[in-house]
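1. This is the structure alone, sequence omitted:
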């Protein structure tokens, strides 16, 4: 699928949770500072992937891909 994704979406997979989106850099820094001292990593298991699409909103689930 080379060339089918934007540069941002072509980056290596780094699982994460999005807490904020489309906020100012200052707002993001403030929240990061407030949360970083409370963060505790914990183990987890990936059981599958969810595919979503967004064409101006809202997000819509498209497919569930379970992992064997």
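-> Structure's in. What do you need? Since the model is a prediction, treat every value here as computed from it, not as a measurement.
2. from here on, contacts and neighbour counts on C-alpha atoms
-> Fine.
3. Let me know the secondary structure of residue 49.
-> Here residue 49 takes the strand state, with states given by DSSP: H, G, I helix; E, B strand; the rest coil.
4. Report the spatially closest residue to residue 63, excluding sequence-adjacent ones.
-> On the basis of Cα to Cα, 6 or more residues apart in numbering, the spatially nearest residue to residue 63 that is not a chain neighbour turns out to be residue 51, at 5.1 Å.
5. adding another structure so you can compare the two:
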């Protein structure tokens, strides 16, 4: 427990420093994740043909 107390006290005494590099990497990963999801949705709509409505007599043999 003493080890954690030392690290926590140093953190609170020194303050938390904002890292622009870490922020940029995190933001980039989030944007990449949503872009891949959007691209997958567009590809799914492009690759799967839309079903055409069929009339009730389609396929009946008289």
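-> Arrived safely, thanks for sending. This structure is a prediction, so every number in the text was calculated from the model and none was measured.
6. And the TM-score between them?
-> TM-score of the superposed chains, computed with TM-score structural alignment, normalised by the length of the second structure, equals 0.28; 28 aligned residues with a Cα RMSD of 2.7 Å.
7. Pull the number of nearby residues for the residue nearest to residue 63 of the first structure.
-> Applying other Cα atoms under 10 Å, we find 10 residues neighbouring residue 51 of the first structure.
8. shouldn't it be in contact with residue 66?
-> No. Residue 51 of the first structure is beyond contact range of residue 66, at 11.1 Å (criterion: Cα atoms under 8 Å).
9. that older thread, contacting residues for the residue nearest to residue 63 of the first structure?
-> 61-65 (Cα atoms under 8 Å, 6 or more residues apart in numbering).
10. Just the ones of those in strands?
-> Among the contacts of residue 51 of the first structure, the members falling in strands are 61-65 (criterion: DSSP state E).
11. Can you add distance to residue 32 of the first structure and give those back as JSON lines?
-> As requested, those are arranged in JSON lines below (distance: Cα to Cα, whole Å):
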{"residue": "61", "distance to residue 32 of the first structure": "29"}
{"residue": "62", "distance to residue 32 of the first structure": "31"}
{"residue": "63", "distance to residue 32 of the first structure": "32"}
{"residue": "64", "distance to residue 32 of the first structure": "31"}
{"residue": "65", "distance to residue 32 of the first structure": "31"}
